[in-house]
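> For reference, the sequence and a predicted model appear below.
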Amino acid sequence: MSVAEILYEQYKVLPENIQKELKALINGKDESVSVSIKALKGAVKEVKKLKEGKTQGRPISELFMELENEN
């Protein structure tokens, strides 16, 4: 599975309002999003481990709390 396919699969499970926000960020000309390649690679490795059953996932509520705390 390619990185693009993984990202799309993750996108599909997001709530509709978050999908809209993400689309707005991607399509927005005034917005810029900074992505760490190191962090992205780490995330892809974690997804691969999840798919292989080598690690356990965490509740989505933890992710949302983490994202809220970043801002």
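Alright, I've got the coordinates. Numbers count the residues shown, from 1 in each chain.
> switch to C-alpha atoms for all contacts and neighbour counts from now on
Noted.
> what ranges do the strands span in the protein?
Assigned strands in the chain: none (criterion: DSSP state E).
> Spell out the residue ranges of the helices in the protein.
In the chain, the helices defined using DSSP state H lie at 3-12, 16-27, 37-52, 60-70.
> Excluding its own residues, what touches stretch 12-30? List them.
Under the contact criterion C-alpha atoms under 8 Å, 6 or more residues apart in numbering, stretch 12-30 has outside partners 11, 31-33.
> got another, please set it beside the one above:
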Amino acid sequence: MNMTTAQIIYEQYKVLPKRVRNELKQLILSEETEGTQSSLMDELEESLKQVKEMREGKRPKKSLNSLFNG
């Protein structure tokens, strides 16, 4: 089954903690009102590519703490 980018993003979204999901919703809504939705989507797609590379062993894994703190 081939998934679309939107389906992949949604699957990743579903496994996030509720607090992070809420923060992401607010970020998306605020980005939409500022007219920079495409930049947010670009960042999400890049993040998903990085997660895929981590799972494939092509990139070192990061802890949640390092992800949230930059």
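Yep, that arrived. Source: prediction; values computed, not measured.
> just to revisit the earlier point, quick check, nearest of the contacts of stretch 12-30 of structure 1 to residue 61 of structure 1?
Of all these, residue 61 of structure 1 sits closest to residue 11, with 16.3 Å by C-alpha to C-alpha.
> who touches the counterpart of that closest one in structure 2 in this structure?
Taking TM-score structural alignment, the alignment pairs residue 11 of structure 1 with residue 13 from structure 2. By C-alpha under 8 Å, 6+ apart, residue 13 of structure 2 lies in contact with residue 21.
> Would you point out which residue is most central in structure 2?
Per C-alpha atoms, centre = their mean, the C-alpha nearest to the average position across structure 2 is that of residue 44, at 4.2 Å.
> Now that one: closest residue in space, sequence neighbours ignored.
residue 9 (7.6 Å; C-alpha to C-alpha, 6 or more residues apart in numbering).
> wait, doesn't the one you found sit right on residue 48?
Yes. Contact criterion C-alpha atoms under 8 Å: residue 9 of structure 2 and residue 48 qualify, at 7.3 Å.
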